[in-house]
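> here is a sequence together with a model predicted from it:
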Amino acid sequence: MAGFRRLQGAGGGGALEESLPRLHDLRLLSWDRGDSVLVRPEAMRSVLAAARRRGGVVVVDLPRRIDEAGAEALAQLDVGLLVVPGELRAVAAASRVASLVGMVLPDLRAVVRGPYATGLDDRWVADALRLPLVGELPAEPGLLAAQEDGSPPGASARGPLARFCAAFWERALAGAGDGSVTA
């Protein structure tokens, strides 16, 4: 999250946008997977405000643990997607996350990632979490190797993640015409 720390002083949306990497016309600011990052809620508010001022969709990738900065981000979201592997232990852990996130974000939905443990499928997982099912995210062969090479998830437009995202946005944008909030 060193990039986020660098951005905390950058109040302008243009400075924010230009400092972020781009993938498929989407600027990316993601959360560090380590536990050593502490972001002040004011910094989160400032960065998200700058991103929103630029217009369009803002996608926020948050960690599993919800601290004050994560709660600040959740409070500003319209829709949340909780990605859950199709494994019993993952569903149990996701249930705790969904419970906490649901206190701040009313529109939380499940995306279930295969492969599945015996007896589980995407509908079972969403039902167990008591969340609406957005869809299934199939396993993406070569994802770990691509990440080790520095390629972000979804870099291949033909991969399962890119296809899932394209389908999600197509449905979300179609729903935008009826006055509903998409993301």
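That came through, no problem.

> from now on I want contacts and neighbour counts done on CA atoms only, so please keep to that.
OK.

> just the strands in the protein please.
Secondary structure of the chain (DSSP state E): strands at 22-23, 26-27, 80-85, 108-113, 133-137.

> dump those to a markdown table, plus distance to Ala49 and mean neighbour count.
What follows is the strands of the chain, written out as a markdown table (distance: least, CA to CA, whole Å; neighbours: other CA atoms under 10 Å):
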| stretch | distance to Ala49 | mean neighbour count |
| --- | --- | --- |
| strand 22-23 | 19 | 12 |
| strand 26-27 | 15 | 15 |
| strand 80-85 | 18 | 21 |
| strand 108-113 | 21 | 23 |
| strand 133-137 | 27 | 20 |
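
> in CSV, list those strands along with distance to Phe4.
Listed next are the strands of the chain as CSV, based on distance: least, CA to CA, whole Å:
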stretch, distance to Phe4
strand 22-23, 15
strand 26-27, 13
strand 80-85, 21
strand 108-113, 25
strand 133-137, 28
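
> could you point out the longest helix in this protein?
Scanning the chain for the longest helix, with DSSP state H as the assignment, gives helix 160-176.

> specify the angle between that helix and strand 133-137 in degrees.
With axes from the mean of the first three to the mean of the last three CA atoms, to 10 degrees as the basis, helix 160-176 and strand 133-137 are set at 160 degrees to each other.

> and here is the other one:
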Amino acid sequence: MLDAMQRAGTTTGPPLIVTRDPALTEQLLRLCAAAAVTPEVVSEARDARRGWARAACALVGDDLAGDVAAIGLPKRSEVVLVAAGPDSAATWQRGVALHADHVAMLPDAEGWLVDRLSDCLEASEAACLTVGIIGGCGGAGASTLAAALATVASRRRVRTMLVDADALSGGVELVLGCEDFEGLRWPQVASTHGRVSAAALRAALPTLGDLAVLSWDRGGEASLDATTMLSILSAGRRGFDLVVVDLPRRPDDAASAALTSCDVLLVVTTSGVRATAGAGRLLALLRTQCADIRLVVRSRAGADLGAETLSQMLHVPLLATIPTKRAVERSIEEGLGPPSRGQLHERCVSMLEQIGVGAAPR
């Protein structure tokens, strides 16, 4: 599993605009503003050499396309020749000479170009790990673990998004103690369709340091479809290093879509006989929807079965055991969220490392 902090193959610089046409420059700056990016602008072909290789994408005006092609810059991806007005054979010929990936004719291509600018700056979804957490039985503490795992990851400087996919739960915000924080909740994004900007999503959600949270408000139930869930998760994977999804035991269409999007699924259960039977029935369904399932056992005094025995009975690899601690419950009840130290914190660090999420360098 890729470490969540890897960013293979991405560029680091701002978009590069190469044109001396004032009207085209103004148009492109407006489109960059719509995509929430700040470009570097040069008005001579020779000045493009400095930022050419590191730019997230290069937008070359038709007026300078021939000059840029003539100076022999290294070939690179995400080069767009931009022209105003109707296209012509000559414009496309200059695009070929420039080795452009695309030719964008304005104003018709404005919407496409805004999306392209956003895509260039957002990380590949492949660099993000999506972890689902689901209770194998009622009262297993799946929401607590989801909140704790996300909190610990964010404290280790991993950009993390926590998604509450259970519309009928008490709300993961209450576990974190951030229910009064400003930001959007599911009811405000439930009508979202199509591509969602990762930058816009990050800016809109309630945050605790490096942790962004998408949960439910205290109002009535909102309708959420699978398409919206997938759009939000796609944006999350482009904008964060780790996405943690708190899943219901009886998934609706939206939660089922989230479940099938998970790279790793953690099933949390206690070690009683009835809990084990319930987890076994649930796992029969989960195995058809996720290939990588791990078991987390919440230990308690006088448990009927040991964690290793439970793992063998359920045919699921054991990831960790987590303690039942009154201090954790008290911290959550007081609105402080999961404790920043203690056994639960330590087990979360271990779980993150086992599933491939390392701490970000300082």
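Great, that's in hand. Because the structure is a prediction, the values reported are computed rather than measured.

> quick check: TM-score for this pair?
The TM-score (TM-score structural alignment, normalised by the length of structure 1) is 0.79; 171 aligned residues with a CA RMSD of 2.7 Å.

> rewinding a little: give me the distance between the longest helix of structure 1 and the centre of its chain.
14 Å (CA atoms, centre = their mean, to the nearest Å).

> by contact count, what packs against that helix?
When contacts are defined as 3 or more CA pairs under 8 Å, 6 or more residues apart in numbering; DSSP states H and E, helix 160-176 of structure 1 packs onto strand 133-137.

> the strand it packs on corresponds to what range in structure 2?
Matched against structure 2 by TM-score structural alignment, strand 133-137 of structure 1 falls on residues 318-322.

> Ala51 of structure 1: which of the strands of structure 1 is closest?
strand 26-27 (9.8 Å; CA to CA).

> in structure 2, what range does that closest one match?
Under TM-score structural alignment, the match for strand 26-27 of structure 1 is residues 211-212.

> and the contacts of that stretch?
Ala150, Thr151, Ser154, Arg159, Thr160, Met161, Leu162, Arg202, Leu205, Pro206 (CA atoms under 8 Å, 6 or more residues apart in numbering).

> which residue lies nearest the spatial centre of structure 1?
Asp61 (3.9 Å; CA atoms, centre = their mean).

> quick one: the aligned residue in structure 2 for it from Val163 of structure 2, how far?
Taking TM-score structural alignment, the alignment pairs Asp61 of structure 1 with Asp246 from structure 2. Relative to Val163 of structure 2, Asp246 of structure 2 is positioned 6 Å away (CA to CA, to the nearest Å).

> check Ala147 of structure 2 too.
10 Å.

> quick one on the thing from earlier: residues making contact with the match of strand 133-137 of structure 1?
Contacts of stretch 318-322 of structure 2 (CA under 8 Å, 6+ apart): 294-299, 307-308, 311, 343-344, 347, 351, 354.

> what's the most distant pair in those residues?
The most widely separated members of those are Ser311 and Gln343, with 20.9 Å between them, by CA to CA.

> the two: which has the busier surroundings?
The neighbour comparison of Ser311 of structure 2 against Gln343 (other CA atoms under 10 Å) goes to Ser311, with 20 against 15.

> the more buried one against Val296, yeah?
No: with contacts counted by CA atoms under 8 Å, Ser311 of structure 2 stays clear of Val296, the gap being 9.0 Å.

> circling back: can you pull the contacts of the match of Asp61 of structure 1?
If you count contacts by CA under 8 Å, 6+ apart, then Asp246 of structure 2 has Gly132, Ile133, Ile134, Ala142, Ser143, Ala146, Leu162, Val163, Asp164, Ala165, Asp166, Val172 around it.

> most neighbours out of the residues you listed, which is it?
Busiest of these [other CA under 10 Å] is Ile133, holding 30 neighbours.

> what about that residue, which helix or strand?
Taking DSSP states H and E as the definition, Ile133 of structure 2 sits inside strand 129-135.

> now the element after that strand, going C-ward?
Criterion used, DSSP H and E; the element after strand 129-135 of structure 2 is helix 142-155.

> identify the residue range in structure 1 corresponding to that next one.
Using TM-score structural alignment, helix 142-155 of structure 2 corresponds to no residues of structure 1.

> sorry, back to before: list the buried residues of the longest helix of structure 1.
Pro160, Leu161, Ala162, Phe164 (16 or more other CA atoms under 10 Å).

> where exactly do the helices run in structure 1?
2-7, 13-19, 41-53, 68-76, 88-102, 122-129, 143-148, 160-176.

> distance from the third one to structure 2 after superposition?
For helix 41-53 of structure 1, the mean deviation from structure 2 after alignment is 0.8 Å (mean CA distance after the TM-score superposition for structure 1).

> that helix: how far from the chain's middle?
Distance, stretch centre to chain centre, for helix 41-53 of structure 1: 16 Å (CA atoms, centre = their mean).
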